[in-house]
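Participant: Fold the following, please.
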Amino acid sequence: MVGTAARTEEMSWTDPTCPVARTLDLVGDRWSLLIVRDAMDGARAFTDFQHRTGIARNILTDRLRRLVERGILDRQTAPTGRRRNYVLTEAGRDLFALIVAARQWGERHAFAPAEPHSLLVDESGQPLPELRPTDAHGRPVDVDTTSVQHDRCP
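Facilitator: Model (predicted):
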């Protein structure tokens, strides 16, 4: 399978040197992220995604095509052999932390204190702890203790 980097060589980037901008160029619209969220929650068939999101068929078709082209989803023949399923690629699975971070941000800022919402839990049924970025020594970092070095290669 061709990697995501190879699939993105022909793309036009909003901000070519910014990893955040490139990520958003690849998966940053609402529908694409909801499709990725649902794929992480077990959706595989076109109808699964349509029922879970309520997205119009033409928009869903376009977003699924883009996610496949960009290496986020892959199309595979279903076990029955009668239809095609969409499954997360390694690059798609790598979006898990982004989805968890968006979920946790939403829990803190998009709901009233006692308003019910879905909850992401681990295998034992416990809510995931809040994601917190850390430095190379495991110490918490935030916007005040980090900076961006521009045009740097790893």
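Participant: For the rest of this, base every contact and every neighbour count on C-alpha atoms.
Facilitator: Will do.
Participant: do you know how far the spatially most central residue of the chain is from Val143?
Facilitator: Residue closest to the average C-alpha location in the chain (C-alpha atoms, centre = their mean): Leu95, at 4.1 Å. Leu95 sits 21 Å away from Val143, taking C-alpha to C-alpha, to the nearest Å as the criterion.
Participant: another one to check against the first:
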Amino acid sequence: MQRTSFSGMACSIARTLDVIGEPWSPLVLRDVWVGLNRFDQIQADLGISRKVLTERLGHLVEQGVLERHPYDQRPRYEYRLTQKGTELVDLLMVMTRWGDKWLAGEAGPPVLYRHHACGEISAVDLRCDRCGEPMHAGDVDPLPGAGAAV
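Facilitator: Just a heads-up that it's a prediction; the model follows:
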């Protein structure tokens, strides 16, 4: 099934969805981030078909989010996050905070995050890169940027 491409839209959300908007892609990124780097590991963790996983990995490599590195003579590859991919994981961490708040239920969050700088368990919090104050949807005014559609 051919997906609609959002890459040409003058919208950063649409362009990001063009990279990771297919439902398996964020889960593949999560797996690589936590250290499941090989095809068989990812497939076993997600229960995804080989065909779909091959397509997702190919797309993420093509988009520059993952890199393939050979680890065997057959050839077999492991996947590693690029800088672009690592920054996408930041987005997944924000999604995790939302899911923990609204969907985790009484059992609580399935994953906790220990911050390297202080050693404490913490949640992700969006902050303004200028003043350091919390920055959420009600705290900003969206304004046209240089790349806005005319």
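Participant: the longest helix in structure 2 is where?
Facilitator: helix 83-102 (DSSP state H).
Participant: name the helices or strands packed onto that helix?
Facilitator: helix 24-33 (3 or more C-alpha pairs under 8 Å, 6 or more residues apart in numbering; DSSP states H and E).
Participant: Check which element follows the helix it packs on along the chain.
Facilitator: helix 39-46 (DSSP states H and E).
Participant: Relative to structure 1, which residues correspond to that following helix?
Facilitator: Under TM-score structural alignment, helix 39-46 of structure 2 corresponds to residues 46-53 of structure 1.
Participant: do the same with stretch 60-68 of structure 2
Facilitator: The aligned range for stretch 60-68 of structure 2 in structure 1 is 67-75, by TM-score structural alignment.
Participant: The longest helix of structure 2 versus helix 24-33: what angle between them?
Facilitator: Using axes from the mean of the first three to the mean of the last three C-alpha atoms, to 10 degrees, the inter-axis angle of helix 83-102 of structure 2 relative to helix 24-33 is 110 degrees.
Participant: Any buried residues in helix 83-102 of structure 2, and which?
Facilitator: Within helix 83-102 of structure 2, the residues that count as buried by 16 or more other C-alpha atoms under 10 Å are 85-86, 88-89, 92-93, 96-97, 100.
Participant: swap in stretch 4-12 of structure 2?
Facilitator: Across stretch 4-12 of structure 2, burial judged by 16+ other C-alpha under 10 Å covers Phe6.
Participant: Span of it from start to end?
Facilitator: Termini of stretch 4-12 of structure 2 sit 16 Å apart (C-alpha to C-alpha).
Participant: if we can go back for a sec, who touches the match of stretch 60-68 of structure 2?
Facilitator: Here stretch 67-75 of structure 1 makes contact (C-alpha atoms under 8 Å, 6 or more residues apart in numbering) with 2-4, 7-8, 26-27, 32, 64, 84-93.
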